[in-house]
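# coords below, sequence missing:
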């Protein structure tokens, strides 16, 4: 009997050690991705080729301060839902957004009491996209990368530029133009298909909505489909020396209209990598 108990205890110890190792490796993967974005090139000044409305957006966001840091760092308090009607679950997140070059890393986690029940990495680094999720920080439940995922994550980088006015002013890879209907288009050249999003401005010139067609969306079965995508931005205010929308929501558009899957608020913004 004692040998059986000893064996069970030993097995649990091994499982616990494996859990800690896998959780640590996942955190280390996220940290390595963040390090690559933060180590990117510093901005080389404000672009002189921006359409007037785009330049005004960026300058209003930075207060006229030239972009200096390679990345901006955000923290978020948010909610997510896996499907319409499935209920909203609170999450905490932090994000780093490249300024001079396209790139971001979004890390989110959900707590159940004192334990992390779900940890997510969503990223676009050096032209490659990744979406990975683990239960309890260690048990893999999703990992999608390559192919259309790269374009989908590039589209996310563009869609979140309202939170990164420094990148609006300094990222020379983003191609901007004003459309005939007054919307502003942001584009990243990619092969075989560019990443494109369009922004709607209010009367004051602030971005209030993002729309994009045919964004790759990964379902619960791991399959990717192309769907129309929409985001909304609210409550512009000052945080970390930048004027950005403090609240937003994003979701897909289908037969029943707009169905958001993320909504939240910005709780912190800084250019300091130690944030």
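Sure, I can see it. These numbers were taken from a predicted model, which means no experiment stands behind them.
# when you work out contacts or count neighbours from here on, use the C-alpha atoms and nothing else.
Fine.
# for this structure, what spans make up the helices?
2-38, 52-62, 148-159, 165-170 (DSSP state H).
# buried residues in the second one, which are they?
Applying a neighbour-count criterion of 16 or more other Cα atoms under 10 Å, the buried positions in helix 52-62 are 53-62.
# who are the packing partners of the strand ranked longest in the chain?
As assigned by DSSP state E, the longest strand anywhere in the chain is strand 224-239. Applying 3 or more Cα pairs under 8 Å, 6 or more residues apart in numbering; DSSP states H and E, one finds that strand 224-239 makes contact with strand 207-218, strand 242-254, strand 257-270.
# okay, these in JSON lines with mean neighbour count and distance to residue 34 next?
Output for those, formatted as JSON lines (neighbours: other Cα atoms under 10 Å; distance: least, Cα to Cα, whole Å):
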{"stretch": "strand 207-218", "mean neighbour count": "20", "distance to residue 34": "23"}
{"stretch": "strand 242-254", "mean neighbour count": "20", "distance to residue 34": "21"}
{"stretch": "strand 257-270", "mean neighbour count": "18", "distance to residue 34": "15"}
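# to residue 92, which of these lies closest?
The closest of those to residue 92 is strand 257-270. By Cα to Cα, the value is 9.5 Å.
# how far does the closest one sit from its chain's centre?
Strand 257-270 has its C-alpha centroid displaced from the chain centroid by 10 Å (Cα atoms, centre = their mean, to the nearest Å).
# do the same with stretch 21-41
15 Å.
# contacts only, for the most centrally placed residue in the chain.
By Cα atoms, centre = their mean, the chain has its centre lying nearest to residue 106, at 4.8 Å. Residue 106 is in contact with 93-96, 120-123, counting by Cα atoms under 8 Å, 6 or more residues apart in numbering.
# put this beside the first:
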């Protein structure tokens, strides 16, 4: 009995040690990514939002920006976002698991680091880095922060998909939607417009749809790279944003959902709510 007790104590101590080691390793990787993100920053060309920038923009874009940006609002340099929500762990059906995350975004040069923790079982988490840093796309989940499940890093398709995420989430940091910040617009119809963003060798175009209230409702890409097994397959992708609220003088959506549009139908994989957001100007 005594040896059994000693064995149980040893197992508990080992589990606690691995738990702490996993978090330490993951925190170190997160810090390295954040340091690289900060090193890649550049200075914005303008300091404040000038409503004259709206002249010549497609009508739904100008209407949206008039609502969400007060005149003279400082250009957003960086953002800290805290989320909670659920993540779909299946690529074919719906298998939702809760997550929490922190995200750092810089708007010039565009980039972000999303550090998430998905709870897949009691006491067992998958830690995830999803990032676009200095033109490189990064996706790396690790079980307990120690066992890498996948490591995708490149300046091609992965980077392209991550820059799409930056564009789609610009509703959270709306000065990034301005032409002076690199976003170029062309009209589609009375409620839609296409936005184009260039960063390095990557040139992206996505379609923004605006609701009857004039606010961004959906953002769509026709060919975002979807990871299926060991392959990346271009797939239509859609982000939905809603529940607009005032945050630090800006009107932003605090809830969202993203989904792949597959031949079998719409497959949501992320649903989240902003619990905190802090702007750096």
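In hand now; what should we look at? Values in this document were obtained by computation on a predicted structure and should not be read as measured data.
# from start to finish, how long is stretch 128-141 of the second structure in a straight line?
Chord length of stretch 128-141 of the second structure, first to last residue, is 4 Å (Cα to Cα, to the nearest Å).
# that stretch aligns to what range in the first structure?
Aligning stretch 128-141 of the second structure against the first structure (TM-score structural alignment) gives residues 120-133.
# can you tell me how far residue 205 of the second structure is from residue 166 of the second structure?
12 Å.
# and residue 135 of the first structure, which of the helices of the first structure is closest to it?
helix 2-38 (9.4 Å).
# what comes into contact with stretch 160-173 of the second structure?
76, 79, 110-112, 130-132, 137-138, 176-177, 197, 202, 204, 206, 216, 219, 221, 224-225, 239, 252-254.
# please read the previous query as pertaining to stretch 234-247 of the first structure.
Contacts of stretch 234-247 of the first structure (Cα under 8 Å, 6+ apart): 60-63, 162-165, 208, 233, 248, 263-270.
# repeat that for stretch 209-222 of the first structure.
Outside stretch 209-222 of the first structure, the residues that reach it (Cα under 8 Å, 6+ apart) are 142, 144, 148-149, 151-152, 155, 159, 196-201, 224-233.
# residue 247 of the first structure corresponds to which position in the second structure?
That one, residue 247 of the first structure, aligns with residue 255 by TM-score structural alignment.
# for that match, which non-adjacent residue is closest in space?
With Cα to Cα, 6 or more residues apart in numbering as the criterion, residue 255 of the second structure has its nearest non-adjacent residue at 4.5 Å, and that residue is residue 273.
# so can I have JSON lines of the buried residues of helix 52-62 of the first structure showing distance to residue 80 of the first structure?
Formatted as JSON lines, these follow (distance: Cα to Cα, whole Å):
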{"residue": "53", "distance to residue 80 of the first structure": "32"}
{"residue": "54", "distance to residue 80 of the first structure": "30"}
{"residue": "55", "distance to residue 80 of the first structure": "33"}
{"residue": "56", "distance to residue 80 of the first structure": "32"}
{"residue": "57", "distance to residue 80 of the first structure": "28"}
{"residue": "58", "distance to residue 80 of the first structure": "29"}
{"residue": "59", "distance to residue 80 of the first structure": "32"}
{"residue": "60", "distance to residue 80 of the first structure": "30"}
{"residue": "61", "distance to residue 80 of the first structure": "27"}
{"residue": "62", "distance to residue 80 of the first structure": "29"}
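# farthest pair within these?
53 and 62 (14.6 Å).
# and for the closest residue to residue 37 of the second structure other than its chain neighbours, the neighbour number?
Leaving aside its sequence neighbours, residue 37 of the second structure sits nearest to residue 133 (Cα to Cα, 6+ apart; 5.4 Å). Counted with other Cα atoms under 10 Å, residues neighbouring residue 133 of the second structure total 28.
# now do the same contact list for residue 133 of the second structure.
When contacts are counted by Cα under 8 Å, 6+ apart, residue 133 of the second structure is found next to 33, 36-37, 40, 110-113.
# just the buried members of these?
Here, 16+ other Cα under 10 Å leaves 33, 37, 40, 110-113 buried among these.
# got a markdown table for these, with distance to residue 14 of the second structure too?
Below are these laid out as a markdown table (distance: Cα to Cα, whole Å):
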| residue | distance to residue 14 of the second structure |
| --- | --- |
| 33 | 29 |
| 37 | 34 |
| 40 | 39 |
| 110 | 41 |
| 111 | 38 |
| 112 | 34 |
| 113 | 31 |
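# tell me which of these fall in strands.
Those of these lying in strands (DSSP E): 110-113.
# with distance to residue 187 of the second structure as extra columns, can I get those in CSV?
As requested, these are exported to CSV (distance: Cα to Cα, whole Å):
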residue, distance to residue 187 of the second structure
110, 24
111, 26
112, 28
113, 31
